[in-house]
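> Here is the input, now give the coordinates:
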Amino acid sequence: MSYGFLSFLLAVLVINLSPGPAMLYVMNQSLRHGVRTGLKAAAGVEFGVFFYVLLAAFGLMLIFKEVPLLYRTVQVAGAFYLVYLAYLSWPRRKGGDGSATSDRSPEPARYAFSKGMLINLSNPKIGLFFISLLPQFVPSDASPAWLYFLIYGLIFNISGILVNMTVGLTAHSLRDAIQRSTWFDYVPPVLFAAIAVFAFIRGLA
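The predicted structure is shown next:
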């Protein structure tokens, strides 16, 4: 096993284990609507990653390199979507008792897959990985190059599936302990908003 491939595996592990909007969304959906919805959300975010895998494999990511404005537009659009998610996940107050509770309507659960997919399609971390880092791990003399990009991208995708599925499962098992901490309901929207600000800064810089 080459040093370059080991370096690639380490980079994949670090990126997929680092908290981001996709992981946070999976955890939030699992806690609010159960493990099945959490797994749907995980499947959605990884389907979004698979889109980038295909772009990288067939060279379409070069469009973002050649047209930076297009990529910045995607970043800013993603930031607006994160703000929207922050609004949706902010705990609502029940009338009368003044206690803050999360919205548990069936609509968020119904669209867990599609929303998860949109999160990763607009996630700057994933886009930057496939634009900037992935090409550095593929040998310059690789032939056919598209196959290397596809295999490396699928490794990244599979790693993300394992991590996010684990998050969905473990978040559900810790549901009671976490829900006893009422402040935890405010963590997802605050982090969504913080990541959105970071995305705005990167997209407008």
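> okay, CA-based contacts and neighbour counts for the rest of this
OK.
> For the helix or strand where Pro108 lies, name the packing helices and strands.
Per DSSP states H and E: Pro108 is located in helix 106-110. Applying 3 or more Cα pairs under 8 Å, 6 or more residues apart in numbering; DSSP states H and E, one finds that helix 106-110 contacts no other helix or strand.
> Now it: buried residues?
By neighbour count on 16 or more other Cα atoms under 10 Å, the buried set for helix 106-110 is Pro108, Ala109.
> next one: stretch 39-46
Quick answer for stretch 39-46 (16+ other Cα under 10 Å): Leu39, Lys40, Ala41, Ala42, Ala43, Gly44, Val45, Glu46.
> distance of Trp158 from Ser114?
You called it Trp, but residue 158 is Ile. 19 Å (Cα to Cα, to the nearest Å).
> One more, so I can put them side by side:
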Amino acid sequence: MIPLHELLFFVLAALVLVISPGPNMIYLISKSITQGKKSGMISLTGIVCGFLFHIIMVSFGLTAVLLAVPVAYTVLKALGTVYLLYLAYQAVKPKSRNIFEVDKNGSHDSPGKLFTVGFLTNVLNPKVAVFYLSFFPQFIKPEYGSVLTQSLELGVIQVFVSFSINFIIVLAAARVAVFFAENPFWVKVQKWFMASVLMFLAAKMALSKAK
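Take a look at the predicted model:
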């Protein structure tokens, strides 16, 4: 077992990861506000499963292989970059719906689509894999027992931290919808702001290098 004091440091690192603005947070806020808390929770489930995907990859050493092969990392990074640019286009395309606008027509994405997009938003972000690969080795030591068990232990903690914070985000975002519905000025501002953030994230991802 990993000592408690080291686990507390890992919890802090996991907290920094989840509160840092990124595709996951943007997607959760968008769906929670436009389609309600239920859709936000389904999206969150997809995001959490994306974390589980990365954890399994790291735990069994697959992520290390992926990042050690430049071509494989480049392909994953390219997919993530294109996906973020696609989301940016969706935010500003003609007749696009404001992500802060309450859905008054009852038109909701299907649970399957919400889950899938949430999952892909997380899986197609190589920075998540880099985080795991960078931080896990700092806390895993042979003298603490099975390396696989320690890796899974850290993964479970990270998922718990991520779920807890994102759950709060889902609840808060849904309540903020009323404010934005009553302030139409923010409709245009938010579209270009969110598109700019997504394009910045895409550029940052495109310029990132495997470590």
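> Would you map the strands across the first structure?
Secondary structure of the first structure (DSSP state E): strands at 92-93, 100-101.
> what packs against the lengthiest helix in the second structure?
Ordering each helix of the second structure by length in residues (DSSP state H) puts helix 147-181 first. Applying 3+ Cα pairs under 8 Å, 6+ apart, one finds that helix 147-181 of the second structure makes contact with helix 4-19, helix 23-35, helix 37-59.
> any chance of the ones you listed in TSV, plus distance to Val82 of the second structure?
Output for these, formatted as TSV (distance: least, Cα to Cα, whole Å):
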stretch	distance to Val82 of the second structure
helix 4-19	22
helix 23-35	13
helix 37-59	18
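> Nearest to Val187 of the second structure, out of these?
helix 23-35 (12.6 Å; Cα to Cα).
> What's the average distance for that closest one when superposed on the first structure?
Once fitted to the first structure, helix 23-35 of the second structure is off its aligned match by 0.8 Å on average (mean Cα distance after the TM-score superposition for the first structure).
> swap in stretch 42-59 of the second structure?
Superposing on the first structure and averaging over aligned pairs (mean Cα distance after the TM-score superposition for the first structure), stretch 42-59 of the second structure comes out at 0.9 Å.
> List the contacts of that stretch.
Identification of contacts with stretch 42-59 of the second structure by Cα atoms under 8 Å, 6 or more residues apart in numbering yields 24, 27-28, 31, 63-64, 111, 114-123, 128-129, 132-133, 148, 151-152, 155, 159, 162-163, 166-167.
> out of those residues, which are buried?
For those, buried by 16+ other Cα under 10 Å: 24, 27-28, 31, 63-64, 114-116, 118-123, 128-129, 132-133, 151-152, 155, 159, 162-163, 166-167.
> List the residues that contact the residue sitting nearest the centre point of the first structure.
In the first structure, the C-alpha nearest the mean C-alpha coordinate belongs to Ala22, at 2.6 Å (Cα atoms, centre = their mean). Each residue near Ala22 of the first structure by Cα under 8 Å, 6+ apart is listed here: Ala42, Val45, Gly116, Ile119, Asn120.
> Quick one: residues contacting the aligned partner of Met165 of the first structure in the second structure.
Alignment note: Met165 of the first structure maps to Phe167 in the second structure; criterion TM-score structural alignment. Going by Cα under 8 Å, 6+ apart, Phe167 of the second structure touches Met41, Leu44.
> do you know how far Phe167 of the second structure is from Ser32 of the second structure?
Distance of Phe167 of the second structure to Ser32 of the second structure, given as Cα to Cα: 10 Å.
> anything in contact with each of those two?
In contact with both Phe167 of the second structure and Ser32: Met41, using Cα under 8 Å, 6+ apart.
> residue in the first structure matching Met25 of the second structure?
Aligned partner of Met25 of the second structure by TM-score structural alignment: Met23.
> Excluding sequence neighbours, find me the nearest residue to its match.
Spatial nearest neighbour of Met23 of the first structure, excluding adjacent residues (Cα to Cα, 6 or more residues apart in numbering): Asn164 at 6.1 Å.
> show me the contacts for that neighbour.
Applying Cα under 8 Å, 6+ apart, the residues near Asn164 of the first structure are Met23, Val26, Leu39, Ala42.
> Kindly reformat the residues you listed as a markdown table containing distance to Ser181 of the first structure.
Below are the contacts of Asn164 of the first structure laid out as a markdown table (distance: Cα to Cα, whole Å):
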| residue | distance to Ser181 of the first structure |
| --- | --- |
| Met23 | 20 |
| Val26 | 19 |
| Leu39 | 23 |
| Ala42 | 24 |
